[in-house]
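Chemist: Provided below for reference: sequence and predicted model.
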Amino acid sequence: MQSYLDFEKPVADLEGKIAELKSLSGDARAVTIDDEINGLTARADQALADIYRKLTPWQKTQVARHPQRPHFSDYIKGLITEWQPLAGDRKYAEDPAVQAGFGRFNGTPIAILGQEKGNTTETRLKHNFGMARPEGYRKAVRVMDMADRFNIPVISFVDTAGAYPGIGAEERGQAEAIARCTEKCLEIGVPNLAIIIGEGGSGGAIAIATANRVLMLENAIYAVASPEASASILWKDAARAQDAANNMKITAQDLLGFGVIDGIIPEPAGGAHRHANTVMTNAAAAISTFLRDFPGTKSRLQVREERREKFMAIGSTLN
């Protein structure tokens, strides 16, 4: 069943009427209503296109968090073959919030990192809603070390509200683990690509998004803090999250203009949660382009230097 956001109510009303008419159309006694269904479908499609053509930053935040939006596991199923996840950081424990391992993309071996939010109550609790603990970042470092040793490119799928802020995580060195993971992203001599597929929140996202190329889905967000947290800090009122989102420049379009990201992966009207297959196709094209743009003739030093220069240049052209 489709889950609707508040601003999608006009579409919800139209699609509700369509569903009612379709249930009647199966009745042999009902009059032919195909024309009416087709008319309402066209109106619903147009309403959806009109809404998604002018989404506000807060509305994009809601789309990025949509419970039916494809998550890490969906991208693995849709894009990767021979997926072999690895568990544990070899120091403390396994963290299901971070998924890491190896697989093949169109036959090419790649290392894959990502945060998994989960799709049901059970899996959301299992994966801690995609909020990683220190051991998750140390597992990511472990996989990146292996990828670097065997000269395998790294692809990250970023989707987290932020690192887990619990006492236990802080006691086990959350900040240090994030810093080491970010350092490893900068240090490896193999090309890496990060795709922000939903939320890119704070250092929890940056830890695996410090890459040669950073891409965002059209309706994803990327910010130093969530709109709710920012509103709490700025105005002592989390209810002003919408105001914060509208002022933080968290959308893909804003961040591309600032040079924080390198490209936008388009989503059809209605978002990735309505058009998962199309978004998978678009993401696959972006990954293919990235792997083609980094031929094996580039030295490890060139790969590292290009990555370093990319991040050092952020903000240098702003007035």
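Modeler: Looks like it arrived, so ask away. Numbering: from 1, shown residues only.

Chemist: contacts, neighbours, all on C-alpha from now
Modeler: Noted.

Chemist: Run through the residues that contact the most centrally placed residue in the chain.
Modeler: By CA atoms, centre = their mean, the chain has its centre lying nearest to residue 197, at 1.8 Å. Taking CA atoms under 8 Å, 6 or more residues apart in numbering as the criterion, residue 197 is in contact with 64, 71, 157, 158, 159, 216, 217, 220.

Chemist: Count the residues that sit near residue 289.
Modeler: 11 (other CA atoms under 10 Å).

Chemist: What of residue 121?
Modeler: Residue 121: 9 neighbours (other CA under 10 Å).

Chemist: Check residue 204 too.
Modeler: For residue 204, the neighbour count with other CA under 10 Å is 31.

Chemist: Now do the SS call for it.
Modeler: helix (DSSP: H, G, I helix; E, B strand; the rest coil).

Chemist: again, but for residue 94
Modeler: Quick answer, by three-state DSSP: residue 94 is coil.

Chemist: Identify the residues contacting it.
Modeler: 87, 88, 135, 136, 139.

Chemist: Kindly recompute the last result at 10 Å.
Modeler: Residues counted as contacts of residue 94 (CA atoms under 10 Å, 6 or more residues apart in numbering) are 86, 87, 88, 133, 134, 135, 136, 138, 139.

Chemist: Okay, one more to line up with it:
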Amino acid sequence: MNILEKEKKLLSLEKQINDLGDSSTIEKLKNEIASFKETEMSQLSAWDKVLLARHPQRPKACDFIEYLFKDFIELHGDRLFRDDPSIIGGIGTLDGIAFTIIAQQKGSTTEENIIRNFAMPHPEGYRKALRLMKQAEKFHRPIISFIDTPGAYPGIGAEERGQGQAIANNLLEMSQLNVPIITIVIGEGGSGGALAIGVANKMLMLENAIFSILSPEGYASILWKDSNKAPLAAEEMKLTAKDLKDFNIIDEIIKEPIGGAHQEKMTVFEKTKKAIIKAYTELSQLSGPDLSYQRNTKIRSFGFLQRFNYDNLGGFKNDLYKNIRNR
């Protein structure tokens, strides 16, 4: 039973409470619900966390922005082609501190997802983000980015307009900025599409968010020629917040309520606010050149392949090498 099926069972139990009038039965059901949450919904697999990261009710970037930055002013366009709705950019204040905010935005409905291109940015989206980040550096504003994307849009038009170049240029330019950069992974962090706004001094991650080189379905299709093995792929990919904290790729995990961030959104917003202020307070002690140096040193120290113990992967390692040779 995955987390979504458990959630349906929990909702069914809660509905029974509303339909009952007998207080003793209600108390019994409440105890059953509490036990179910503690034993079933707090022990999550990597695939459960993938499902929670994609949950349609999970708070989106605009929800965080609306709660944290009451005076947010959105800015549009890359000054070259058009405005990309899949990336939101603008200026807002948090506890009296002015920030430049960059965020990948998923839709809450099918219609909004189509407008937002399912949070898969085009090159003009990344160029808009970089334009605003360079503006932030000019006016000495710290930068906050919210990551929530399956990946950069792979369409022909995006490739013709320089998708790879736009991502690569963002990585280069962000590594050199002389202002604090704080990144929060709030849902999916997919491939270069996430990295393009994720070169940061501090990377924070919600407990049930994911960050990976591609989707588990894509990984399973490449490795085993079977996308149905996505749950197994999710375990092998080490894409959870805990895994990434162990690898020192992220700096802090923001705890979520049992059942995911959508269960108690305000609690998650408050915890995120505290984590941002804490990170900014630490980074504000550094000079511009020191911020750039710290960011580059942090990235170069990942040593991901060296940290990953391939010797213990057995047949998986052999399958991986064989598939790489055959591609």
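Modeler: That came through, no problem. These figures come from a predicted structure and were not determined experimentally.

Chemist: Provide a list of residues in contact with whatever residue of structure 1 lines up with residue 212 of structure 2.
Modeler: Under the alignment (TM-score structural alignment), residue 212 of structure 2 pairs with residue 223 in structure 1. Applying CA under 10 Å, 6+ apart to residue 223 of structure 1 gives the contacts 161-162, 199-203, 205-206, 230, 245, 248-251, 255.

Chemist: Pick out whichever of these sits closest to residue 303 of structure 1.
Modeler: residue 206 (18.6 Å; CA to CA).

Chemist: does that closest one really touch residue 184, like I thought?
Modeler: No: counting by CA atoms under 10 Å, residue 206 of structure 1 stays clear of residue 184, with 11.6 Å between them.

Chemist: where do the contact lists of these two overlap?
Modeler: With CA under 10 Å, 6+ apart as the test, residue 206 of structure 1 and residue 184 both reach residue 178.

Chemist: hmm, back to that, right, and the secondary structure at the residue nearest to the centre of structure 1 would be what?
Modeler: Three-state assignment for residue 197 of structure 1 (three-state DSSP): strand.

Chemist: is it fair to say residue 112 of structure 1 lies in a helix?
Modeler: No: under the criterion used here (three-state DSSP), residue 112 of structure 1 is strand, not part of a helix.

Chemist: I figured it was touching residue 79, is that so?
Modeler: No: using CA under 10 Å, residue 112 of structure 1 makes no contact with residue 79, being 11.2 Å away.

Chemist: if you count what's nearby, which of the two comes out ahead?
Modeler: Remark: of residue 112 of structure 1 and residue 79, residue 112 carries more neighbours, 29 against 17, as counted by other CA under 10 Å.

Chemist: Would you mind measuring from the more buried one to residue 280 of structure 1?
Modeler: 16 Å (CA to CA, to the nearest Å).

Chemist: same check, this time on residue 106 of structure 1
Modeler: Using CA to CA, we find residue 106 of structure 1 at a distance of 13 Å from residue 280 of structure 1.

Chemist: overlap in contacts of the two?
Modeler: Common neighbours of residue 106 of structure 1 and residue 280 (CA under 10 Å, 6+ apart) are residue 79.

Chemist: Quick one: the residues in structure 2 that the biggest helix by length in structure 1 pairs up with.
Modeler: What stands out as the longest helix in structure 1, according to DSSP state H, is helix 34-53. Here helix 34-53 of structure 1 aligns to structure 2 at residues 23-42, judged by TM-score structural alignment.

Chemist: Next, the distance between the ends of stretch 100-116 of structure 1.
Modeler: So stretch 100-116 of structure 1: terminal residues 10 Å apart, CA to CA.

Chemist: Identify the residue range in structure 2 corresponding to it.
Modeler: Stretch 100-116 of structure 1 maps onto residues 89-105 of structure 2, going by TM-score structural alignment.

Chemist: what are the ranges of the helices in the stretch 101-250 of structure 1?
Modeler: Here the stretch 101-250 of structure 1 has its helices, by DSSP state H, counting those that start in this stretch, at 121-126, 134-149, 167-171, 174-187, 202-209, 227-235, 241-247.
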